[in-house]
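Peer 1: sequence-free structure coming up:
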């Protein structure tokens, strides 16, 4: 066996030459699922057939995922056989054809997902079959429970454990680090774990990774929370609803974020994290993830009902999703906005500050002893007094130390072709520019946009500034912007 040195993420891949005797005798063809055994370990991998001369007929090359699964000794031999079909394949096909699945059905699918018995193609079929309105409320509850059951679950003991989540779709809406710092500064527990970005230019974990360590294991996370009352960590190493992480890797290239699966994803991780009170922010806007008030009401109802079934008190906040929040879009750029708000800097984005205070207040008012309006008052005092900043820095230190976010090597403005006022901002297209510039893979890449609807703009003035680590990505993002005049639509004419 050879180490191919090819990253296929979680999908184990086997490479055999087309003239390999095993390939010919067993009738292996491209994309066949093959069971590999070596040194007492085994795994199932997808076969890729090599036609060039870089692999010999008696050699087997393994992708990084397959190599890590087998960890063979130098010069080790391997045995190959056809992999048995996953037990859940029939359930997957049933769902594709519209059947309703129960908790045990979903559990069977998730077990095969975690054991790598389903290929990415089969995972994509399952994700697609559950997208849209293809999962009813009972199925959503069943999937949520099954996702919790196959992972770890935290227990923080008696008393409230607070959490906050945003369904996403709004560039730059990085309120979470501010809210966690405020709530923890006021003496409440808020162990916050977040995923990396799925379809956006940055997630909370991506933003925090520009300032401190986020890939904490279970013991490290518990120590941070016990010391500081809160954390701002990635959920990748903790196995809280681990099957969801597998779904995310399929959803990302498909650019799918299904409503039913989104509810199961959010609430399974909240339940597994030991949360008791959860505030969920749902931005609503024509170019946000949730586009209409009716769609927002539908997902809010499902979140509330599934939350009740999971023993969670869920609060819902519908917010303005017409335009970005904060100036930066991209991990380091959003981190700079977060720090500006926490530091009460005079040039901090006011919309980010106000939204963070509103949501922090709503989180605090989930507590039974809280009275309306008092939550925001307490949050404002914690922020303005510097207590939130102090707590944020303490959390960063507990997670491994604080560092200032970096800056991109290149930055160039995209200018207005006319004079007028900003009529509307397309969140999706603006986020796309940030992604083409390299975000979130390049943490310093993204877009800075300080304009809002109704703001005046002159010909040749910057509509936004693109930041990138490579000139090619900078040019790519700017070329895309040039072909999409409606990213920031300008109503022409004098002020």
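Peer 2: Thanks, I have it. Given the structure is predicted, the values throughout are model-derived calculations rather than measurements.
Peer 1: can we go C-alpha only for contacts and neighbour counts from here?
Peer 2: Noted.
Peer 1: Assign residue 490 to helix, strand or coil.
Peer 2: strand (DSSP: H, G, I helix; E, B strand; the rest coil).
Peer 1: Just confirm it contacts residue 422, I think it does.
Peer 2: Yes - here residue 490 lies in contact with residue 422, judged by Cα atoms under 8 Å, at a distance of 4.7 Å.
Peer 1: what about versus this one:
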């Protein structure tokens, strides 16, 4: 038996176990060929990738160390006695091989795979094999089966005293598109339940949870969420805390580095999260633009039809809104800057970004029409009334107070570089993807004050040398990275004045 040690190492969602090379209880060489070990203690077990340590200052020969995520999942106290066994390959991997060979999998077969994924029985290589096989071809029935399996593998929230339970989701790809933080207080002020569980950014400069965390705590337990929905009808919290569709989180951690983002997997991912969150009515925001995730109307229509078909089969009342996606929304890109824009809209500030306000009002109006008491076409007027009267702002203040203060104060990055226009002209294009990359290089979202403040949108006239946008950063290194990337290509296209 080995003594368990907690090693505070963030291994980015991968469970990792650490053994000393001269381990006194096991021959390390016996496990190296497998690359993984099964850790057992007090009736609990965990599969983990094996790393070898030579420094006794980090780990002693009679100890086993676990990374942060592995230690949390094993759920055993530090100092407990642990034993190791060679891991058995997951039985469901034979089904992955069948999928690689071109088979269409049944609901029960997909459920077996997803269950093993959620229990971390697959290595990243095995998950990649499954994802690539699915990317090659996936039937509509398989999308349904995979969605059901992903819901079943985690927690499912039930709002027995609320009906309908509404939600919205944007498929992403548009920097600054922080409409949820405006839509939720509008809808909650009307009286519809909207328990919004949001993600943190993976490849973007900010997710809704990152931006909301500038204003309030987002790490809220389920009991507090339920209390908030009863009292104020809404919340804006991080979804990772309540274990909704955990298999999806594992799959995403492999999809992103491989740039696998098929429409079938996108639909299964989003709808599994919304079903697990207890939603009965859902609005999908699907931006379309030349540098967005979805780049043509034809592609958007095909994706909308898949969403609608799968949603219908799963009992969701759903609408898909095709929205403008040719440029960033609002002016700020990065958590602090996006929070500034959101609060300006909610407060009715004269300099609030008009595009963010109108987009949020359009989406909120569509959601309000899920209420049988709101006549068709009246949702937009009701949304505007709730915003302009201050009721939405008052509701947002209640939501923030109930979630509690943010874990740390966030301020705008003090290191600034202005990116100038190379010539006189009119802004004709803004590359969403490139602008997002520049903001991330500046440090967003990890540094909440980092990002980009857009000073011009498409149609704006600029003079040579006039700043197109400001880059904000907290460190000189990040500012230099972002500045160099912007100097290669600012991401802003200029036409003749």
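Peer 2: Perfect, thanks for sending it. Quick caveat: nothing in here was measured; it's all calculated off a predicted structure.
Peer 1: Tell me how the two chains score on TM-score.
Peer 2: The TM-score (TM-score structural alignment, normalised by the length of the first structure) is 0.93; 491 aligned residues with a Cα RMSD of 2.2 Å.
Peer 1: Residue 490 and residue 422 of the first structure - which one has more neighbours?
Peer 2: Higher neighbour count among residue 490 of the first structure and residue 422: residue 490, with 24 against 19, using other Cα atoms under 10 Å.
Peer 1: what do we get in the second structure for the more buried one?
Peer 2: Using TM-score structural alignment, the partner of residue 490 of the first structure in the second structure is residue 494.
Peer 1: For its match, which non-adjacent residue is spatially closest?
Peer 2: residue 427 (4.6 Å; Cα to Cα, 6 or more residues apart in numbering).
Peer 1: Let's verify that neighbour: helix, strand, or coil?
Peer 2: Strictly by three-state DSSP, residue 427 of the second structure counts as strand.
Peer 1: and what of residue 39 of the second structure?
Peer 2: strand.
Peer 1: To which residue of the first structure is it aligned?
Peer 2: Under TM-score structural alignment, residue 39 of the second structure pairs with residue 36 in the first structure.
Peer 1: so its match touches residue 77, yeah?
Peer 2: No - contact criterion Cα under 8 Å: residue 36 of the first structure and residue 77 do not qualify, at 10.2 Å.
Peer 1: Comparing the two, which residue is more hemmed in?
Peer 2: residue 36 (19 against 14).
Peer 1: Which part of the second structure matches stretch 105-116 of the first structure?
Peer 2: Counting by TM-score structural alignment, stretch 105-116 of the first structure corresponds to residues 109-120.
Peer 1: for stretch 228-237 of the first structure, same thing?
Peer 2: The aligned range for stretch 228-237 of the first structure is 232-241, by TM-score structural alignment.
Peer 1: Now do that stretch: distance from first to last residue.
Peer 2: Its first and final residues considered, stretch 232-241 of the second structure spans 21 Å by Cα to Cα, to the nearest Å.
Peer 1: The first structure: which residue goes with residue 422 of the second structure?
Peer 2: Residue correspondence to the first structure (TM-score structural alignment): residue 422 of the second structure is matched to residue 417.
Peer 1: Let me know how buried its match is, in neighbour terms.
Peer 2: 16.
Peer 1: is it true that residue 462 of the first structure touches residue 411?
Peer 2: No - Residue 462 of the first structure is beyond contact range of residue 411, at 11.9 Å (criterion: Cα under 8 Å).
Peer 1: Where do the strands of the stretch 351-497 of the second structure begin and end?
Peer 2: All strands of the stretch 351-497 of the second structure, identified by DSSP state E, counting those that start in this stretch, fall at 415-420, 425-430, 451-454, 461-462, 467-473, 492-495.
Peer 1: Just name the most buried of those.
Peer 2: strand 451-454 (a mean of 27; mean count of other Cα atoms under 10 Å).
Peer 1: so that one matches what in the first structure?
Peer 2: Counting by TM-score structural alignment, strand 451-454 of the second structure falls onto residues 446-449 of the first structure.
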